[in-house]
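Asker: Following is a predicted model, sequence given first.
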Amino acid sequence: MLFLYVLQAFLGLGAIAGGVMLIIDPSGSLMGMPADTVLKRSPFSDFLFPGIILLAVFGLFPLLVLYGMVKRPRWAWADALTPFKELHSTWTLSLYVGFGQIIWIMVETYIMNAVSLVHVFYMSLGLLIQIVTLLPSVQRFFLLPPGRGFHTADDQSMRAASR
């Protein structure tokens, strides 16, 4: 579990830093990415909106997911977004973070019409978040106690078998 926590924290903190830098300087010069060349194939003229998305979706959201994985609050909004009712909703949100990261990097490389080592790293980070989230030991960790999720007789027998 600790490794998944570290992955979510690394993504969140890094995206907060990147998002804030893009918001402070939407021209991209602070990060060495001139908007006029990097964003040629995008609908954006500067990095303000991408910076806001980076800050909120890949900065704050993974840290919220991390908080949820540690504290396990009951969030109705998160419960509504998960098809896996026998697992705590933050397990599903962790998968969503991984999917989102992969999609973000794919779109970014399309817009930039280039792939760099940083893209490969962050694409791999998204995939690694998904792989670790899908590990059976991680799934068992996020199983809800009886009565907190949707449980059938088969769910109960699977829970007993996994212990």
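Answerer: Cool, got the structure. Numbers count the residues shown, from 1 in each chain.

Asker: make it CA atoms for all contacts and neighbour counts henceforth
Answerer: Fine.

Asker: Now do stretch 116-129: everything it contacts.
Answerer: 4, 7-8, 11, 94-95, 97-102, 105-106, 109 (C-alpha atoms under 8 Å, 6 or more residues apart in numbering).

Asker: quick one: which of those sit in helices?
Answerer: 4, 7-8, 11, 94-95, 97-102, 105-106, 109 (DSSP state H).

Asker: Nearest to L63 among the residues you listed?
Answerer: The nearest member of the ones in helices among the contacts of stretch 116-129 to L63, counting by C-alpha to C-alpha, is Q8 at 6.6 Å.

Asker: Contact partners for the residue nearest to the closest one when sequence neighbours are not counted?
Answerer: Spatial nearest neighbour of Q8, excluding adjacent residues (C-alpha to C-alpha, 6 or more residues apart in numbering): P62 at 5.5 Å. When contacts are counted by C-alpha under 8 Å, 6+ apart, P62 touches 8-9, 11-12, 94, 97.

Asker: how much space between the residue nearest the centre of the chain and D155?
Answerer: Most central in the chain under C-alpha atoms, centre = their mean is V97, positioned 2.0 Å from the mean C-alpha point. V97 is 26 Å from D155, where distance means C-alpha to C-alpha, to the nearest Å.

Asker: circling back: would you check how far apart the residue nearest to Q8 and V115 are?
Answerer: Note on P62: its distance to V115, by C-alpha to C-alpha, is 24 Å.

Asker: on that earlier part again, now render the contacts of P62 as TSV, adding distance to S124.
Answerer: Putting these into TSV (distance: C-alpha to C-alpha, whole Å) gives the following:
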residue	distance to S124
Q8	13
A9	15
L11	11
G12	15
S94	15
V97	13
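
Asker: Count the residues that sit near P50.
Answerer: 16 (other C-alpha atoms under 10 Å).

Asker: That one is in what secondary structure piece?
Answerer: Element membership for P50, per DSSP states H and E: helix 48-55.

Asker: got a list of what the closest residue to L30 other than its chain neighbours touches?
Answerer: Residue nearest to L30 in three dimensions, not counting chain neighbours: M21, with 7.0 Å by C-alpha to C-alpha, 6+ apart. By C-alpha under 8 Å, 6+ apart, M21 lies in contact with 30-31, 51.

Asker: The structure to be compared is supplied as follows:
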Amino acid sequence: MERQKAVRWLGGTLAVAGLGTWGLSLPGLLLRPRVRRVEMGGIVTLEDAVAACERTGLRGWELVAYAQRLVARKFTAYSLRNPWDTPARAFERGMGFCLQYNPALQQLLRRLGVEARLVHAFRVRDVDNPRWKWGHAWLKVRVGGEERDVCAGHPDNTPGHTRFEPVTPVHELSPLAAALSRFGSGLFGGSLEWWTVLTGRRPGLTFAPRSAVSISGLAGPEAAPVVPGRAHRTMRRLLGGLCFLSGVTASWGGVELFGWPEGGAPGFTVPLSVLEHTPFRDFFVPGLLLFSGVGIPNLVAGALALRRPRWSEVFAFGAGSSLTVWIVTEMAMLRSFHWLHGLYLAVGLGTQATALWLWRHEAPMTRHS
């Protein structure tokens, strides 16, 4: 029994942590530009970059400098909105931060036969802005017995000459530590994005194009506004309908559960035996959670979706996520499947997809109006 309780608590803790991570990441995921691949002179993947470097015929530090400039120019934007991308994937997308573009450069150099170590310092000083001090990761590259600092964070960097100075001890960064650091950076970036959502102020630390060139949506606020047409209006009505369907039925079901915790609501009798594999003894807490965590948010999201205030799609996406998580958790705890589970799982996923579609297609107008 004690072991079962420990497993349940561990599962609940992981579920809460997962939901918290997803919640923090939500604005960044929706704000992330729709860039799948960025091409630069025929170079898309790291394999393309390796071939391009080999064609130059360069050797030694000249080859390292060429690879560093190539990676620096391939990353057209500094971004904390895609921390889950691997270095290779971030290289293809052309956006990322130091724990993505420098590991991408490390992989490139190693394929070229050059020794490179990933290192980091908890604080570095920017030579162009001495007041700016933050954590940073870069490479220690060794060629012919000589080791130099190399960083793809700026095209003007050269091997041995970077635009920053470490002010705390430098340590080597293992792949596991780099992955955990990317995870932490994602949470940090997500908290900054939520700051933007709640205050309307752009912190300027989560996404910044490195050039004025518009590449598949990286143009920023200057992008032409999109005027909603018939398809947009239809999708918005669909979003409102899905949210209201979830909100009304979840609110009513929640009231029946916590109002009659023994499962004896008029016309809605549920035996307590279905809770055998859950931590609940009656339906009071599940009903309260269903009412407050799924029903009310979806009702509010439905109203917001029809009134079209800023960020209504974000709230609707979150409400749809709450329904999806509820259904998946319910099926796991009850260890059973009912056709209503499939129906409402489809409603939750449909709400998320519709909100994301509206965000993508109306974002220039709603965010920059």
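Answerer: All right, it came through fine. If you're wondering where the values come from, they're calculated on a predicted model, not measured in any experiment.

Asker: Superposed, what's their TM-score?
Answerer: TM-score of the superposed chains, computed with TM-score structural alignment, normalised by the length of structure 1, equals 0.73; 131 aligned residues with a C-alpha RMSD of 1.8 Å.

Asker: Any quick PyMOL command for the buried ones out of the ones in helices among the contacts of stretch 116-129 of structure 1?
Answerer: Buried subset of those, written as a PyMOL selection, criterion 16 or more other C-alpha atoms under 10 Å:
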select buried, resi 4+7+8+11+94+95+97+98+99+100+101+102+105+106
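
Asker: mind checking how far I24 of structure 1 is from V115 of structure 1?
Answerer: 25 Å.

Asker: my bad, V20 of structure 1
Answerer: 23 Å.

Asker: ok, the corresponding residue of structure 2 for Q130 of structure 1 - how many residues close by?
Answerer: Aligned by TM-score structural alignment, Q130 of structure 1 pairs with Q352 of structure 2. Close neighbours of Q352 of structure 2, defined as other C-alpha under 10 Å, add up to 26.

Asker: what's the answer for the one 5 residues further on, then?
Answerer: Applying other C-alpha under 10 Å, we find 17 other residues in the vicinity of W357 of structure 2.

Asker: Please apply the same query to the one 10 residues further on.
Answerer: Neighbouring residues of R367 of structure 2 were enumerated by other C-alpha under 10 Å; the total is 14.

Asker: for L127 of structure 1, same thing?
Answerer: 18.

Asker: how far apart are the helix or strand containing it and its match in structure 2?
Answerer: Per DSSP H and E, L127 of structure 1 falls inside helix 117-134. Compared with structure 2 after fitting, helix 117-134 of structure 1 deviates on average by 1.0 Å (mean C-alpha distance after the TM-score superposition for structure 1).

Asker: centre of the chain versus that helix, how much separation?
Answerer: 10 Å (C-alpha atoms, centre = their mean, to the nearest Å).

Asker: got the buried residues for that helix?
Answerer: So for helix 117-134 of structure 1, counting by 16+ other C-alpha under 10 Å, buried means 119, 122-127, 129-130, 132-134.

Asker: next one: stretch 41-49 of structure 1
Answerer: For stretch 41-49 of structure 1, the neighbour count (16+ other C-alpha under 10 Å) marks 45-48 as buried.

Asker: residues in structure 2 matched by that stretch, start to end?
Answerer: Aligned using TM-score structural alignment, stretch 41-49 of structure 1 spans residues 277-285 in structure 2.

Asker: got it, and stretch 90-104 of structure 1?
Answerer: Stretch 90-104 of structure 1 maps onto residues 312-326 of structure 2, going by TM-score structural alignment.

Asker: Now that stretch on structure 1. Mean distance?
Answerer: Mean for stretch 312-326 of structure 2 is 1.4 Å (mean C-alpha distance after the TM-score superposition for structure 1).

Asker: which residues make contact with that stretch from outside it?
Answerer: By C-alpha under 8 Å, 6+ apart, stretch 312-326 of structure 2 touches 23, 26-27, 30, 239, 243, 246, 290, 293-294, 297-298, 301-302, 304-305, 344-345, 347-353, 355-356, 358-359.

Asker: rerun that using 6 Å as the cut-off
Answerer: Stretch 312-326 of structure 2 has contacts (C-alpha atoms under 6 Å, 6 or more residues apart in numbering) with 294, 297-298, 301, 304-305, 345, 348, 351-352, 355.

Asker: In JSON lines: these, plus distance to T56 of structure 2.
Answerer: Formatted as JSON lines, the contacts of stretch 312-326 of structure 2 follow (distance: C-alpha to C-alpha, whole Å):
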{"residue": "V294", "distance to T56 of structure 2": "59"}
{"residue": "P297", "distance to T56 of structure 2": "58"}
{"residue": "N298", "distance to T56 of structure 2": "58"}
{"residue": "A301", "distance to T56 of structure 2": "56"}
{"residue": "L304", "distance to T56 of structure 2": "57"}
{"residue": "A305", "distance to T56 of structure 2": "55"}
{"residue": "L345", "distance to T56 of structure 2": "54"}
{"residue": "G348", "distance to T56 of structure 2": "52"}
{"residue": "T351", "distance to T56 of structure 2": "51"}
{"residue": "Q352", "distance to T56 of structure 2": "47"}
{"residue": "A355", "distance to T56 of structure 2": "47"}
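
Asker: Measure how buried D79 of structure 1 is and give me the count.
Answerer: Residues near D79 of structure 1, counting by other C-alpha under 10 Å: 18.

Asker: Can you tell me the closest non-neighbouring residue to P26 of structure 1?
Answerer: Nearest one to P26 of structure 1, counting by C-alpha to C-alpha, 6+ apart, is F47 at 4.4 Å.
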